[in-house]
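Novice: Below: sequence and its predicted model.
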Amino acid sequence: MFTGIIEAIGEVVELTPKNGDISLRVRTGKLDLSDVALGDSIATNGVCLTVVDLPGDGFRADVSRESLSLTTIGQWRAGQPVNLEKALTPTTRLGGHIVSAHVDGVGEVVSRVSDARSERFRLRAPAELARYIAHKGSVTIDGTSLTVNKVEGAEFELNIVPHTLAETIMGHYGPGTKINLEVDVLARYLERLLQGDKAAATDSDITLEFLTKNGFNR
């Protein structure tokens, strides 16, 4: 588990194809690896990766075909910056929200405009994930815990302050940028609970109209 508070910006060193999936090597920059062991998890642009090698200046991880199909990793190239966060400990400050780093899908930056010292981003989520994104709710973008400022259908807006722009890769975002998106896990559990005994059924009766009627959507 993670908090969505980025600890460092790393850099993709290489992606090596291996029997249908890939081996990924990341240089971790200022991230302290002194307490990281083989088998530990590091969220990389919001993707939970297991450390299989520690070459000294970073780590290496194997990326499965499942992860390649649900994230932007297949589009990464050597030299690309990535957000990094080590797994939380019992004494970690929960400055963001509960993040599993199990990416739900790939979204896209629609627009970016300046607003005083902040930047306002508009993003588009995959249609099947839009119902989990709520006004003033939490969402994880490339591993960064963020607050949703506005929602219109499958599109939503974020206000990003200078510190977040400087300490994450969001400063590199522009229209068309693909991002790893993880919705709030509480929203998923809420949907499941609302189904009650119907949760085991093949078809779900939970719709936007149902959520609005029951006070879960504004």
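Specialist: Noted; the coordinates are in hand. Numbers count the residues shown, from 1 in each chain.
Novice: CA only for contacts and neighbour counts going forward, please
Specialist: Fine.
Novice: Helix, strand or coil: sort out the residue of the chain positioned farthest from its centre for me.
Specialist: What lies farthest from the middle of the chain is Asp197; by CA atoms, centre = their mean that is 30.9 Å. Classification of Asp197 using DSSP: H, G, I helix; E, B strand; the rest coil returns helix.
Novice: What's the separation between it and Asp205?
Specialist: Per CA to CA, to the nearest Å, Asp197 is found 11 Å from Asp205.
Novice: where do the contact lists of these two overlap?
Specialist: Shared contacts of Asp197 and Asp205, defined by CA atoms under 8 Å, 6 or more residues apart in numbering, are absent.
Novice: Run a quick neighbour tally on Ala130.
Specialist: Here the number of neighbours of Ala130 (other CA atoms under 10 Å) works out to 17.
Novice: Same check on Val151?
Specialist: Count around Val151 with other CA under 10 Å applied: 19.
Novice: where along this structure do the helices fall?
Specialist: Assigned by DSSP state H, the chain shows helices spanning 65-70, 162-167, 185-195, 208-213.
Novice: The longest one - contacts with which helices or strands?
Specialist: I take that to be helix 185-195. Contacting helix 185-195 under the criterion 3 or more CA pairs under 8 Å, 6 or more residues apart in numbering; DSSP states H and E is no other helix or strand.
Novice: What residues of that helix count as buried?
Specialist: Residues 185, 187, 191-192 are the ones in helix 185-195 that count as buried (16 or more other CA atoms under 10 Å).
Novice: ranges for the strands of this protein?
Specialist: 8-18, 21-27, 41-44, 47-53, 58-63, 81-86, 105-115, 118-124, 138-141, 144-147, 150-152, 155-160, 178-183 (DSSP state E).
Novice: Need the ones you listed in TSV (columns: distance to Thr212).
Specialist: Below are the strands of the chain laid out as TSV (distance: least, CA to CA, whole Å):
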stretch	distance to Thr212
strand 8-18	39
strand 21-27	42
strand 41-44	34
strand 47-53	32
strand 58-63	39
strand 81-86	35
strand 105-115	24
strand 118-124	21
strand 138-141	19
strand 144-147	21
strand 150-152	14
strand 155-160	18
strand 178-183	19
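Novice: Ser69: which of the ones you listed is closest?
Specialist: strand 105-115 (8.9 Å; CA to CA).
Novice: second one coming, line it up with the first:
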Amino acid sequence: MFTGIVEEIAIVKNIVREQENIHLTVSCSFVHELKVDQSVLHNGICLTVVAIEDETFTVTAIKETIDVTTIGQWVIGQEINIERGMLANARLDGHIVQGHVDAVGRCVSIKDAAGSTYYGFEYDQKVKHTTISKGSITIDGTSLTVVNSGVNTFSVAIIPYTKEHTVFKHYTLGQFVNLEFDVIGKYVEKLLQIRTS
């Protein structure tokens, strides 16, 4: 389990395709603290460390992950948000994040405000999950609060610190992002479906 509080921005150092899998080699400041089999969140995608060498670690994404996330579009040199799993005795500063991407969204608006930046996103109408105003959403592994919620659209407001310390600083119109909807909301949706069917 994760919190959506990005630890740092890491860099993709190498990408190797093997059959239907992708092996990603990543560098970050805490490589020496990682262990093989440890889970790390990469732009919202939970991946297992399979190798550690020098100042880098490697993770593997399978076809299912590639099909439902943006990972297949990543390139060498790209910056990504990363976070290690939450410690059991730690504060939950963000919200409960599983690292299971529900959908790929697209950035449709970027507006500067007085001291913050508003980003608008849309996602496929086939996705059954919803957002609510003041609810939680995870975008590329970043825990955020929904400002405006519509049908398959929503927006968030980013303070300067978050923008500078996450990959939000690189977002442009049309940018594809990984979305994970609030897990509690997903359970509620499922229960309502069962009761009404």
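Specialist: That came in fine, so what should we check first? Here the structure is a predicted model, which is why all the values come from computation and not from measurement.
Novice: can you redo the helices of structure 1 as TSV with distance to Ala101 of structure 1?
Specialist: Shown next, in TSV, are the helices of structure 1 (distance: least, CA to CA, whole Å):
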stretch	distance to Ala101 of structure 1
helix 65-70	11
helix 162-167	19
helix 185-195	10
helix 208-213	26
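Novice: Out of those, which is closest to Thr3 of structure 1?
Specialist: Evaluated over these, closeness to Thr3 of structure 1 peaks at helix 185-195, with 12.4 Å, by CA to CA.
Novice: Quick check: that closest one compared with structure 2, mean distance?
Specialist: With the two structures superposed, helix 185-195 of structure 1 lies on average 1.4 Å from its match in structure 2, counting by mean CA distance after the TM-score superposition for structure 1.
Novice: what range in structure 2 does that helix sit on?
Specialist: Mapped onto structure 2 using TM-score structural alignment, helix 185-195 of structure 1 covers residues 183-193.
Novice: ok, and what's touching that stretch?
Specialist: Contacts of stretch 183-193 of structure 2 (CA under 8 Å, 6+ apart): 96-98, 129-130.
Novice: so Leu179 of structure 2 sits right up against Cys107, yeah?
Specialist: No - in terms of CA atoms under 8 Å, Leu179 of structure 2 does not count as a neighbour of Cys107; the distance is 11.3 Å.
Novice: between these two, who's got more neighbours?
Specialist: Using other CA under 10 Å, the more surrounded residue of Leu179 of structure 2 and Cys107 is Leu179, with 27 against 20.
Novice: what's the matching range in structure 1 for stretch 145-155 of structure 2?
Specialist: Going by TM-score structural alignment, stretch 145-155 of structure 2 sits over residues 147-157 in structure 1.
Novice: How about Thr140 of structure 1, nearest residue that isn't a chain neighbour?
Specialist: Glu182 (5.0 Å; CA to CA, 6 or more residues apart in numbering).
Novice: Distance of that neighbour relative to Ser145 of structure 1?
Specialist: Glu182 of structure 1 is 9 Å from Ser145 of structure 1, by CA to CA.
Novice: contacting residues around whatever residue of structure 2 lines up with His135 of structure 1?
Specialist: Counting by TM-score structural alignment, His135 of structure 1 corresponds to Ser133 in structure 2. Residues near Ser133 of structure 2 by CA under 8 Å, 6+ apart: 145-149.
Novice: Could you do Phe2 of structure 1 as well?
Specialist: 43, 85-88, 98-101.
Novice: now swap in Gly120 of structure 2 and tell me
Specialist: 107-110, 153-156.
Novice: what residue of structure 1 matches up with it?
Specialist: For Gly120 of structure 2, the aligned residue in structure 1 is Arg122 (criterion: TM-score structural alignment).
Novice: Quick check: closest non-adjacent residue to its match.
Specialist: Glu157 (4.4 Å).
Novice: I'd like to check which residues are in contact with the aligned residue in structure 1 for Arg91 of structure 2.
Specialist: Matched across to structure 1, Arg91 of structure 2 falls on Arg93, judged by TM-score structural alignment. Residues counted as contacts of Arg93 of structure 1 (CA under 8 Å, 6+ apart): none.
Novice: now swap in the one 4 residues further on and tell me
Specialist: When the contact criterion is CA under 8 Å, 6+ apart, the partners of His97 of structure 1 are 3-4, 138, 145.
Novice: neighbours around the residue opposite Gln75 of structure 1 in structure 2 once aligned, how many?
Specialist: Using TM-score structural alignment as the criterion, Gln75 of structure 1 maps onto Gln73 of structure 2. Gln73 of structure 2: 8 surrounding residues under other CA under 10 Å.
Novice: what do you get for Asn19 of structure 1?
Specialist: Neighbours of Asn19 of structure 1 using other CA under 10 Å come to 7.
Novice: separation between the counterpart of it in structure 2 and Tyr119 of structure 2?
Specialist: By TM-score structural alignment, Asn19 of structure 1 lines up with Gln19 in structure 2. Distance of Gln19 of structure 2 to Tyr119 of structure 2, given as CA to CA: 36 Å.
Novice: can you check Gly105 of structure 2 too?
Specialist: 12 Å.
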